[in-house]
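J.: Below is the sequence, then the predicted model.
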Amino acid sequence: MKMQRAFAGLLSGLLFVGVGQPLAAPAAEQAKVSAAVPAGHSLLYEQSFEKGDPIRDFVFTDRSAWKVTGEGKSRALELVKQSDYKPAVRSPFNIALLADRQFGDFVIEVDLLQTGREYGHRDMCLFFGLQDPGRFYYVHLATKMDDHAHNVFIVNNAPRTKISTRTTEGVNWGLEIWHRVRLERKIKEGTIRVFFDDMEKPVMEARDTTFGVGAIGFGSFDDTGKVKNIRIWGPRLEKSRTEIYQRPE
């Protein structure tokens, strides 16, 4: 009888742990799952940069400004210098654009590390809805917010214009620190939301319907940094050859 009671107690404890404290999934599994992916979205693109020749997934405003650096799990796409590129209107210089892929509604999660000096406009950017070099949206994540920094912007054959309806005072990039960034877009509603480390509270919001399906990219206005662990979810992916910027040799 004592053995039966002991076994029942042990079983009860195991059941409590199983229900109340679920075992953590392996890190690799957790990395592939986002708790806030909308219904109807599936993983359309994923790139850790840990294997193969991932630089061939991109086209660049200046191919020589970008390299895959590091070894193993530390490998990343790195913007190592300023691009030799002059946009037709005032807009970011350094762009690594995902080639041959077009996205409508989407959720992006990506890890970014800023490698430049500290100053108010120290930044990294996400580009989306890109139609051509003179028409696109971008998110500018910077140390301090003003009319030209730390906002969501539109470039529509004219110098970039902020379209944020809400933003914060800035972000703290720190030194040698990776940050998780999330960008959500719904085309019909025009909604754009940006998260920085805290995936529950957006640091920026905007609403605009000027551009529809378009390309996605990463980079900086005029700084340097690293990009890693890109994941993009959406209802569908459209493929067409990208005819702008420079392809890897």
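T.: Right, received. Where do you want to start? Being a predicted model, the structure only gives us computed values, none of them experimental.
J.: going forward, measure contacts between C-alpha atoms and count neighbours the same way
T.: Noted.
J.: List the residues that contact the residue most central in space within the chain.
T.: Here the mean C-alpha position of the chain is nearest to the C-alpha of Val110 (CA atoms, centre = their mean), at a distance of 3.8 Å. Neighbour list for Val110: Arg180, Val181, Arg182, Val227, Lys228, Asn229, Ile230, Arg231 [criterion: CA atoms under 8 Å, 6 or more residues apart in numbering].
J.: Which one (most neighbours) among those residues?
T.: When neighbours are counted by other CA atoms under 10 Å, Val227 leads the contacts of Val110 with 25 neighbours.
J.: which residue packs closest to the residue nearest to the centre of the chain, ignoring adjacent ones?
T.: Ile230 (4.5 Å; CA to CA, 6 or more residues apart in numbering).
J.: Surely that neighbour is within a strand?
T.: Yes - per DSSP: H, G, I helix; E, B strand; the rest coil, Ile230 lies within a strand segment.
J.: any idea how far the closest residue to Arg241 other than its chain neighbours is from Thr242?
T.: Using CA to CA, 6+ apart and skipping residues adjacent in sequence, the residue nearest Arg241 is Asp100, 4.4 Å away. Noted for Asp100: a distance of 5 Å to Thr242, by CA to CA, to the nearest Å.
J.: Who has more neighbours out of those two?
T.: Shown here are Asp100 and Thr242; by other CA under 10 Å, Thr242 has more neighbours (18 against 15).
J.: can I assume the more buried one is in contact with Leu97?
T.: No - applying CA atoms under 8 Å, one finds Thr242 not in contact with Leu97, separated by 9.2 Å.
J.: okay, now the one to match up with it:
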Amino acid sequence: MKIASLTFLFALCLSTVVKAQSTDFKDYKVVYSQGFNKDKSTDDFEFSDASKWLISKNGKPGRSLKCLGAGDYTSAHAGPSIVAVLKNIELKDFVIEMDVVQNGKDFNLLDFCIFFDIVDTSQYCYAQIAGKADKDSHNVFMVNNDKPKRLGKVNGDGVIWRIKDWHQLRIERSTFTKTIKVYFDEELVLDVPDESNNKGLIGFGSTNSAIKIDNLKVSAPAYETISKTIF
């Protein structure tokens, strides 16, 4: 009888855990998706330097959004200088997925940034997925009228960006679990506590890398439509 009771309790706990894991994003719906197959796809975004962004013929598959590298824009607070902001959609909780390829020279620091909680050029957050990890890179950062503030512990290793190879990125932001998780080719590479309850626009970019983006998908339990200019 005691064994049966313990078995039942174990099964109940296991069921609860599985249910929690499988329903984390059950209320999320796709609020935006983009394959960048048309030239006018860029109309959905505002760029820090629009002259550096274009639609490329080589995507995964089909066409993609291409950035030629850093332009004339310089962040006022030493943040990333290559930024594309998705217009009109303000989010708090979200999952962002996309394919990314490094398309330029093999610099010492190859990286990709996913921006969120964007209010203006002086207030935003970003997750940086970088080829090396130290106190200033490969982490989640907040810019609040000052230089970027690291939110997580210093990581031991960055990721391996292979030039010309497509990589799958995914970021999960939950104000319920108070976490920000970033996956690189399905491997969890950043897991950072997030005590904020902010919302804002989202975007992507880099500190210095030439990049391509394809198959962008944004999911969320809710969103607000706003009209504002960042740059």
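T.: Looks like it arrived, so ask away. Keep in mind the model is a prediction, meaning the values are calculated, not measured.
J.: how about stretch 199-210 of the second structure, which residues of the first structure does it hit?
T.: Counting by TM-score structural alignment, stretch 199-210 of the second structure pairs with residues 213-224 of the first structure.
J.: thinking again about what came up before, let's have the contacts of Val110 of the first structure in JSON lines, adding distance to Val155 of the first structure.
T.: Listed next are those as JSON lines, based on distance: CA to CA, whole Å:
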{"residue": "Arg180", "distance to Val155 of the first structure": "25"}
{"residue": "Val181", "distance to Val155 of the first structure": "21"}
{"residue": "Arg182", "distance to Val155 of the first structure": "21"}
{"residue": "Val227", "distance to Val155 of the first structure": "23"}
{"residue": "Lys228", "distance to Val155 of the first structure": "25"}
{"residue": "Asn229", "distance to Val155 of the first structure": "27"}
{"residue": "Ile230", "distance to Val155 of the first structure": "24"}
{"residue": "Arg231", "distance to Val155 of the first structure": "25"}
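J.: Glu50 of the first structure maps to what in the second structure?
T.: In the second structure, Glu50 of the first structure lands on Asn37 (TM-score structural alignment).
J.: Surely its match is in a strand?
T.: No - looking at Asn37 of the second structure with three-state DSSP, it is coil, so not inside a strand.
J.: For it, give me its contacts.
T.: Asn37 of the second structure touches Ile55, Gly62, Arg63, Ser64, counting by CA under 8 Å, 6+ apart.
J.: What's the local residue count around the residue mapped onto Arg150 of the second structure from the first structure?
T.: Arg150 of the second structure maps onto Lys162 in the first structure, with residues paired by TM-score structural alignment. Close neighbours of Lys162 of the first structure, defined as other CA under 10 Å, add up to 21.
J.: hey, where'd the helices end up in the first structure?
T.: 2-20, 27-31 (DSSP state H).
J.: winner for burial among those helices?
T.: Mean neighbour count, computed with mean count of other CA atoms under 10 Å, is highest for helix 2-20 among these, reaching a mean of 11.
J.: Quick one: distance of it to the chain centre.
T.: 45 Å (CA atoms, centre = their mean, to the nearest Å).
J.: Stretch 183-201 of the second structure too?
T.: 8 Å.
J.: do stretch 178-198 of the first structure as well
T.: 8 Å.
J.: likewise stretch 76-91 of the first structure?
T.: 17 Å.
J.: That stretch: which residues count as buried?
T.: The neighbour-count check on stretch 76-91 of the first structure (16 or more other CA atoms under 10 Å) flags Ala76, Leu77, Glu78, Leu79, Val80, Lys81, Gln82, Ser83, Ser91 as buried.
J.: tell me the contacts of the aligned partner of Lys52 of the second structure in the first structure?
T.: In the first structure, Lys52 of the second structure lines up with Ala65, judged by TM-score structural alignment. Ala65 of the first structure sits next to Leu79, Val80, Lys81, Gln82, Ser83 when contact means CA under 8 Å, 6+ apart.
J.: Looks like Pro235 of the first structure contacts Phe106 (just checking).
T.: Yes - when contacts are counted by CA under 8 Å, Pro235 of the first structure is listed as touching Phe106 (7.5 Å).
J.: Comparing those two, which shows the higher neighbour count?
T.: Neighbours per residue, other CA under 10 Å: of Pro235 of the first structure and Phe106, the larger number sits with Phe106, 26 against 16.
J.: With adjacent residues omitted, what lies nearest to the aligned residue in the second structure for the more buried one?
T.: Matched to the second structure by TM-score structural alignment, Phe106 of the first structure sits across from Phe94. Once flanking residues are discounted, Phe94 of the second structure sits nearest to Ala220: 4.4 Å by CA to CA, 6+ apart.
J.: picking that back up, can you redo the helices of the first structure as CSV with distance to Ser220 of the first structure?
T.: Below are those laid out as CSV (distance: least, CA to CA, whole Å):
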stretch, distance to Ser220 of the first structure
helix 2-20, 44
helix 27-31, 25
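J.: Nearest to Val155 of the first structure, out of those?
T.: helix 27-31 (33.0 Å; CA to CA).
J.: Provide the aligned range in the second structure for the closest one.
T.: Against the second structure, helix 27-31 of the first structure falls on no residues (TM-score structural alignment).
J.: And the closest residue to Glu195 of the second structure other than its chain neighbours, how close does it get to Val192 of the second structure?
T.: The shortest distance from Glu195 of the second structure to any residue other than its chain neighbours is 5.7 Å, reached at Lys178 (CA to CA, 6+ apart). As for Lys178 of the second structure, its distance to Val192 of the second structure is 9 Å (criterion: CA to CA).
J.: Between the two, which is the more surrounded one?
T.: Shown here are Lys178 of the second structure and Val192; by other CA under 10 Å, Val192 has more neighbours (20 against 14).
J.: who's in contact with the aligned residue in the second structure for Tyr85 of the first structure?
T.: Aligned by TM-score structural alignment, Tyr85 of the first structure pairs with Tyr73 of the second structure. By CA under 8 Å, 6+ apart, the contact set of Tyr73 of the second structure is Ser48, Asp49, Ser81, Ile82.
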